[in-house]
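**Q** okay, sequence plus prediction incoming.
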Amino acid sequence: MDQLADMLDTLSGIIWSEYVLIPLLLLTGLFLTVRLRLLQFHKLFHALWLALIRRKEAEGVQGDISHYQALSTALAATVGVGNIAGAALAIGMGGPGALFWMWMTGLVGMATKYSEALLGVKYRREDSVGKQSGGPMFYLRHGLPGGLGLTLGVLFAVFGAIAAFGIGNGTQANTVSQQLNAVWGVPTWVAGIAMVIIAGTVIIGGIKSIGRVAAGVVPIMILLYIGVTLLVLIAHAGDIPAALALVMTDAFTGQAAAGGGAASIFVVIQAGVARGIFSNESGLGTGAIAAAAAKTDQPVRQAMVSMTQTFIDTLIVVTMTCLAIIVTGVWQEDGRGDGAAMTSAALQDGLAAISPGLGPLGGYIVAIAVAVFAFTTILGWSYYGERCIDFLVGHKGVPFYRVVFVAMIYVGAVASLDIIWLASDIANGLMALPNLIGLLLLSPVIVQETQKYFGNPDWKNPDIKIPDVRQ
């Protein structure tokens, strides 16, 4: 068993190494950024307006949930452990300069997320029970010719269904149970049963139920976390310019690292890029599955809404987490922990600077945020895995999948199954490979759709129907 674990750990390290997936994800984002002529920059404010302010849905269009619920579902599956614990790990591994490379990953990742969502809506299909179903498996199958598209689509769906049980289920359930146990002494088995009941109730209701819960819980939790972190930054406002200067200089020198050691420039880049990708999932294709469920007849419009997920996830939440860690100085102090523990220490120290009595509140906020975000990740990934199963075997496999998925929540809450998590981590990485191939090969379609949409003089009017480019 130990040999199997070592083998899987080695394979996971290769797939997620600086030689395979990390550069491929980053370079694909750069390629799409160039092909789309920096769209994520000059259309960002309009995209945010569509996503957060203009929330009226078109009437009589296909889809199962609103575009806001689709965005919230995608955020539910990404904002969480990666933003709170992962961002801190990046600073711990590579020093403050890692934040710069997380920014770069987020900026090019917006183009990737845009492209995934556009294709997800364009190539979606109605399943046997009348629900919209889309994502990489569909745009690979129907967008690429012959056996290549089918093979890549099947591979993505297989890896996606496997990954859902690890990154989207067991590891998240374990995080929730451990947080509740550490902070409030809740037995892990009690947390497991509670999660099974609550998650099972939501998951049985399908994407409409998941979308409603995500739209209600995720924005509130994000605002609460941002609000507390903002208080810390306000209390250390005088330190922010120096912190930003340190981020910029360390990104290219690699002189700072946790504990005052030296980190090479390569380690800084690797830490920032890897954690940035883990945070926003741009390139993994999952966001396209949520986007495909949205009520819309405009692939480009939904794509703009979807790319704001990466902006919110990485460029706002991750940035605030990292700056709080840097300005409070906890990243340089031994014994302050890593991951979520480092973030908790930063918020506790920051709030204590305002008033000593507020210090413990920071720890509670982090514990609650990690638990809630991890739980909503379970909900989001349950839908991703379900769509993969539906693609592979049809709707008849979905009820069985849901039962197994919900049961796995309890297993994850009470046990640490390292081999299963390693296998899931590998599958999670392997999801990206067929998806990235598809994005590169279908980039002409992405560009054509985009030019058609923005070539219409009325594109800013969300009530105007702009025909998409059907093949």
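**A** Perfect, thanks for sending it. Small disclaimer: the values here were computed from a predicted structure and weren't measured.

**Q** going forward, measure contacts between C-alpha atoms and count neighbours the same way
**A** Will do.

**Q** which residues of the stretch 201-350 of the chain fall in helices?
**A** Taking DSSP state H, counting those that start in this stretch as the criterion, the stretch 201-350 of the chain contains helices spanning 206-235, 240-253, 265-280, 286-291, 299-310, 319-328, 340-354.

**Q** gap between residue 212 and residue 369?
**A** Per C-alpha to C-alpha, to the nearest Å, residue 212 is found 19 Å from residue 369.

**Q** use this one as the comparison:
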Amino acid sequence: MEATLLELVGTINSYLSNYVLVFLLVGAGLFFTIRTRGIQFRRFGEGMRRMFGNFSLRGDKSKSGMTSFQALATAVAAQVGTGNIVGACGALLVGGPGAIFWMWLIAILGMATNYAEAVLAQKTRKIDPDGTVHGGPVYYITAAFTGAFGKFLAGFFAVAIILALGFMGCMVQSNSIAETVNNAFGIPTWVVGLVVVVLAGFVFLGGVSRLASVTEKLVPIMAVIYIVAGICVLVVNWQNVGPALALIFQSAFNPAAEVGGATFGIIAALSQGAKRGLFSNEAGMGSTPHAHAMANVSNPHEQGTMAMIGVFIDTIVVVSITALVIVSTLFVGDGALAQDFNGALAGGLSKTNLAQTAFGTMMGADGGNIFVAVCLFMFAFSTILGWNLFAKINVQYLFPRHKKAAVTVFSVLALGFIFLGSLASNDLVWELADLFNQLMVLPNVIALVAMSGAVVATANQFGGSERAKDADGDAEGRTE
């Protein structure tokens, strides 16, 4: 039954990722890049200044939203997960090194899309009398389309994100944690699953303030450790970095790129780049706007620029480190995949241990296993926290009269799925997560395009000059 389901879901995903997803992601990115006059390039420096200017490991704890940096940290926590390690590995093995180029392109265009998502999330967010903040695609979907159609699209999105992130996505994260920890330490996967459930439950019970406190500390630390270690591997293998970059670009446009006897086509590279790019940086998917809606900022443009930096950190920095480490050690020169690609796979290389093997070229086999297992644990655990929050917001949207009971039931089920993920088939879990991720994109992108006028107005008002203006017009188009 599992094999049949895997084949069915895989077939659906191939059509979505090869045609629908590529068109929507690239199209939306180009659309907002053009309409905002390249906001991700013009205001990139502003976003970086805001990030470092707001940087703090001990931000304010408040029920009424988050600081701007806490919102960014929560968004990046959701973005930087297994997609940055296991997802990038899967893209390399199925689409070849060229898939990384398309992940980069999706990210660069996605920065403009993510700007639009954050701006609209800020403009349409709701604040309860007790100060609790609610925001995300369901709110700008219903603002874009009033009446039954808007309610249908919002409901479709809410159900899709609960399944995609709250259940299936968290299964992917716990699955990858369990696999890599088992490879590194030999701990049974079910034991790892129980540990993740206990830790996640502790944070879930603490609400938004505890989650923000954890992510603002965990995200910067885990990113710095991983990036520094990756740079060390690249320095040791400096002679292979140039050939690795060349192979990535050549494979992206070569109809029959060959590596170690295996052939990779453009369609496979583009498809994997789009699919794994979405899973990695989530631009256009509609997940991170939930975090950015909670930011207490002067105007929507401010958080829009912060959102762009989240995509940049996720893909252009972290995924690039993963990809260059793997390609420079395994795909070029004397690397195992460069010599005999299919033979290396038959010998045990897979997307779950590829990064461990690559880091092991410098750290030793055991050191590589342990290092990647620890990093992946932090990456995936932080993603579980962020995704649970995003799904929970949509549970509250679907059950406005029974929020507390609905959230309790959802939280119990989510913890159960986290445990099951540590036991499930890796391939089936990934395919199910991909399916619901891609379904989320459809209503989200439709609403983004419909509300593009408000995004452009914000970009022109606050992002047109060298220094963004203060929030004189913040109330315009904003619902609180």
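**A** Done, it's in. No experiment lies behind these values; they were computed from the predicted model shown.

**Q** just give the TM-score of the two.
**A** TM-score of the superposed chains, computed with TM-score structural alignment, normalised by the length of structure 1, equals 0.90; 461 aligned residues with a C-alpha RMSD of 2.6 Å.

**Q** any idea which of the helices of the stretch 201-350 of structure 1 is most buried?
**A** Mean neighbour count (mean count of other C-alpha atoms under 10 Å) peaks for helix 286-291 among the helices of the stretch 201-350 of structure 1, with a mean of 32.

**Q** who does that one touch, helix- and strand-wise?
**A** Here helix 286-291 of structure 1 touches helix 67-76, helix 97-122, helix 136-143, helix 299-310, helix 359-393, going by 3 or more C-alpha pairs under 8 Å, 6 or more residues apart in numbering; DSSP states H and E.

**Q** distance between the last one and the chain's centre?
**A** It stands for helix 359-393 of structure 1. 10 Å (C-alpha atoms, centre = their mean, to the nearest Å).

**Q** try the fourth one
**A** Offset of helix 299-310 of structure 1 from its chain centre (C-alpha atoms, centre = their mean): 14 Å.

**Q** neighbouring contacts of that helix?
**A** Applying C-alpha atoms under 8 Å, 6 or more residues apart in numbering, the set of residues contacting helix 299-310 of structure 1 from outside is 40, 43-44, 47-48, 50-51, 67, 71, 74-75, 106, 109-111, 113-122, 280, 282, 287, 291, 294, 296, 449-450, 453, 468.

**Q** mind redoing it with 7 Å?
**A** Helix 299-310 of structure 1 is contacted by residues 47-48, 50-51, 67, 71, 75, 106, 109-110, 113-115, 117-118, 121-122, 280, 291, 450, 453 when judged by C-alpha atoms under 7 Å, 6 or more residues apart in numbering.

**Q** what do you get for the third one?
**A** With contacts defined as C-alpha under 7 Å, 6+ apart, helix 136-143 of structure 1 is touched by 119-120, 123-124, 149-150, 152-154, 156-157, 285, 288, 435, 438.

**Q** hmm, try it at 6 Å
**A** Helix 136-143 of structure 1 has contacts (C-alpha atoms under 6 Å, 6 or more residues apart in numbering) with 123, 149, 150, 153, 156, 285, 435, 438.

**Q** ditto for the first one
**A** In this structure, residues lying in contact with helix 67-76 of structure 1 by C-alpha under 6 Å, 6+ apart are 211, 214, 215, 287, 290, 291, 294, 306, 376, 377, 380.
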